[in-house]
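>>> mind looking at a prediction? Sequence and model below.
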Amino acid sequence: MPESPEVEALSRFLASEAAGREVREVDVLEYRVVKTRGTPPANIAGRSITGAARHGKHVELTLDEGALVVSLGRHGWMRWRTHDAAPDSAAADEPPALAALALSGARTLEVTDAGTWVSIGLFVVSTATDVPAIAKLGPDPADPAFTRARFDAAFGRRRKQIKAILQEQESMAGIGNAYSDEILHRARLSPLRHAAALSAAESDRLFDATVSTMREAIAARAGLPIDGLKAAKVASMRVHGRTGEACPVCGDTVRDLAFASTVAQYCPTCQNGGAPL
């Protein structure tokens, strides 16, 4: 799942490469991606892209009139082609393009989905906050304006597992399954702990780990080619996706835990006093 560090790098790339280009044509190959049927993506043909921005895990292409917002969902991404290639010309091992924007300057921006079901969405709106999921987003820990007070407001004394709260976009924007595992490992906290049970010291560690993990990841992804961001994310993980490997901090074996319709990877020694969950 794309999360804020990779989506931030993608939006910065688009702000640099797509801004100033005219949308010549929009080709939607999968009608289910269109979420604003009254204003379909074809309506933006002839408009110019003026910039790009990230909202949680969404990408906004700002236009000279309105905006195109892309919800990347679980397996969505974008592909930048420097020629007038047709969307179906992708290599066999590349995910299929479900929509494509032909831009001036012989560039094509494709919206892809590598999943077995359609998870991406395209919204043609006046402003990004017209997209319901963006309107409901909580504070973003990557934002310099993010404060401890906003963090405490998101967690409160809720009787809910902290991993679930980290991924709850209405509480904390931009974090998914992978980075929530990394945050909890850094904070030395079990994914099963409830927010209401955290001590003051544990809350301090969780706040510091949340902010530092997300901001350091964004800094690390800056300037990378967008087709290499997924690999960079995978390579940076200390526990997520590392089941059976040695924890880089203590050497214990990273374990897998399935609970409450999600899966977590964690270190028993670092996060649960040495006892497997």
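Cool, got the structure.
>>> hey, let's count contacts and neighbours off CA atoms from now on
Will do.
>>> ranges for the helices of the protein?
4-17, 132-135, 148-155, 162-167, 177-187, 200-221, 229-236, 268-272 (DSSP state H).
>>> how far away from the center of its chain is the fifth one?
Put simply, helix 177-187 sits 14 Å off its chain's centre (CA atoms, centre = their mean, to the nearest Å).
>>> for N177, give me its contacts.
N177 makes contact with M1, Q167, V263, A264, according to CA atoms under 8 Å, 6 or more residues apart in numbering.
>>> who wins for most neighbours among those?
Counting neighbours by other CA atoms under 10 Å, the top entry in the contacts of N177 is A264, with 23 neighbours.
>>> from the contacts of N177, pick the one nearest C247.
Nearest to C247, judged by CA to CA, of the contacts of N177 is A264 at 14.3 Å.
>>> inside strands: which ones of the contacts of N177?
Using DSSP state E, V263, A264 are the members of the contacts of N177 that sit in strands.
>>> could the contacts of N177 be laid out in CSV, adding distance to K136?
CSV is the format used below for these (distance: CA to CA, whole Å):
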residue, distance to K136
M1, 19
Q167, 14
V263, 25
A264, 26
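>>> what is the nearest of the contacts of N177 to L184?
Using CA to CA, those come closest to L184 at A264, 10.0 Å.
>>> so the nearest residue to V263 once chain neighbours are set aside versus D227, what's the distance?
Leaving out its chain neighbours, the residue that sits closest to V263 by CA to CA, 6 or more residues apart in numbering is L257, at 5.6 Å. Distance of L257 to D227, given as CA to CA, to the nearest Å: 30 Å.
>>> residues near the residue nearest to L229 when sequence neighbours are not counted, how many?
Computed as CA to CA, 6+ apart, the closest residue to L229 that is not its neighbour in sequence is E6, at 6.1 Å. For E6, the count of nearby residues is 26 (other CA under 10 Å).
>>> put this next to the previous one:
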Amino acid sequence: MPELPEVTALAAFLDRRLAGARVESVSFGSVHALKTADPPYSALIGRTVESVARRGKFVVVDTVPTDGPAADDGAPRLAVVVHLALGGWVRLLDHLPTAASARGKGYIAARFGFVRGEGEAREETGLDLTEAGTWKRLSVHIVRAPEEVPGIAALGPEPLAEGFSLEDFRAILGHRQQIKGLLRDQKIIAGIGNAYSDEILHAAKISPFALASTLDDDTTARLYAAMREVLAEAVEHAAGLPPEELKDEKRASMRVHRRTGEPCPVCGDTILEVSFADSALQYCPTCQTGGKPLADRRTSKFLK
């Protein structure tokens, strides 16, 4: 699943490509991808993209009436809010797309066409929202304000926000919850998922099963610093990359996530894995659990 660094880079790339373009066409390959009915998706046609930004793991495309005032000047807003879920991604075309294709492996959940300029200066851009895998969870909301999307309204603080201090971070660690799960909980802190929580905990030398509420002040400070450093570094590496390169960059930059059986880049010990029903985590026993392997989340006693 794309997380904060990849969604940040994706939103910035789309903003450069689409800001100022007019929405020419919208179609859906699956009614299940579209989560709203009012306003209808056809209301987007003819509007102009004002900006593309990120909120948590969501991509938010803000539009305003063409030839009208900007949203900041009171123009009625419509936003396209996209959550790519586990298997979703974006594909750009240099022409207007046809109707969305039928559902299937790697099917196109939605297609958007954009036009900038007229006559010889006319530029066309197609944008496909694709989704691989059996479970189709990609979602598209058409709303008047991003906060109308429940997932956005419930988001916790942004971990790289300038105002998100160490004291703010301490305040959210009062939950009696394993730290791995807390870092992934979008209602507690926004944008971090399975991959970067593995990377952050490895950098901070903390077991994924440690209880958040038991972390002392020094450990909390180390975790806060690791979180900010890992995410900021990943954002920097992803910046400017086109969508088709972002996934490869993410995989290449991982130090423990999906590196089961490989040597830890810090100590050389073998990276181990704990599997769950629908996911897995990776960690270094020497760096994170005092050399002890974690059996599973129900029976492991190695919490520090």
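Arrived safely, thanks for sending. The structure presented is a predicted model; accordingly, all values stated were derived computationally and were not measured.
>>> re the thing from before, the second structure: which residue goes with the residue nearest to V263 of the first structure?
Using TM-score structural alignment, the partner of L257 of the first structure in the second structure is V274.
>>> do I have it right that that match meets C284?
No. The pair V274 of the second structure and C284 does not pass the contact test of CA atoms under 8 Å, sitting 11.3 Å apart.
>>> who has more neighbours, these two?
Counting neighbours by other CA under 10 Å for V274 of the second structure and for C284 shows that C284 has the greater number, 32 against 15.
>>> from A45 of the first structure, how far off is the aligned partner of that one in the first structure?
Aligned by TM-score structural alignment, C284 of the second structure pairs with C267 of the first structure. Separation of C267 of the first structure from A45 of the first structure (CA to CA): 51 Å.
>>> what of K163 of the first structure?
K163 of the first structure is 42 Å from A45 of the first structure, by CA to CA.
>>> higher neighbour count, these two?
K163 (25 against 15).
>>> ok, that one - contacts?
S180, D181, L184, P191, L192.
>>> count residues in the vicinity of the first one, would you?
What it means is S180 of the first structure. 25.
>>> thought K187 of the second structure was touching A154?
Yes. Between K187 of the second structure and A154 there is a contact at 5.5 Å, judged by CA under 8 Å.
>>> neighbour count: those two, which is higher?
Neighbour count, other CA under 10 Å: between K187 of the second structure and A154, K187 has more, with 17 against 13.
>>> what's the match for that one in the first structure?
Checking TM-score structural alignment: K187 of the second structure goes with E170.
>>> next: C264 of the second structure.
Under TM-score structural alignment, C264 of the second structure pairs with C247 in the first structure.
>>> if I look at its match, how far off is R205 of the first structure?
In terms of CA to CA, C247 of the first structure sits 19 Å off from R205 of the first structure.
>>> over to T116 of the first structure?
38 Å.
>>> now do V70 of the first structure
In terms of CA to CA, V70 of the first structure sits 34 Å off from R205 of the first structure.
>>> neighbour count: the two, which is higher?
Each of V70 of the first structure and R205 has its neighbours counted (other CA under 10 Å); V70 has more, 26 against 17.
>>> next up, the contacts around that one.
Listed by CA under 8 Å, 6+ apart, the contact set of V70 of the first structure reads H58, V59, E60, I120, G121, L122, F123.
>>> now do the contacts for the counterpart of the fourth one in the second structure.
The equivalent of I120 of the first structure in the second structure is L138 (alignment by TM-score structural alignment). Taking CA under 8 Å, 6+ apart as the definition of contact, the neighbours of L138 of the second structure are A33, V82, H83, L84, A85, L86, G87, G88, A109, E131.
>>> again, only this time at 10 Å
Applying CA atoms under 10 Å, 6 or more residues apart in numbering to L138 of the second structure gives the contacts 32-35, 82-89, 109-110, 129-132.
>>> again, but for G51 of the first structure
Per CA under 10 Å, 6+ apart, neighbours of G51 of the first structure: 11-21, 60-64, 67.
>>> check L224 of the first structure too.
E6, A9, L10, F13, A232.
>>> re earlier: how near is the match of I120 of the first structure to H257 of the second structure?
23 Å.
>>> give me the distance between D140 of the first structure and D27 of the first structure.
For D140 of the first structure, the distance to D27 of the first structure (CA to CA) stands at 33 Å.
>>> these two: which is more packed in?
D140 (23 against 16).
>>> check contacts around the equivalent of the more buried one over in the second structure.
In the second structure, D140 of the first structure lines up with E158, judged by TM-score structural alignment. By CA under 10 Å, 6+ apart, the contact list for E158 of the second structure reads L4, R55, G56, F164, Q186, I188, I189, A190, G191, I192.
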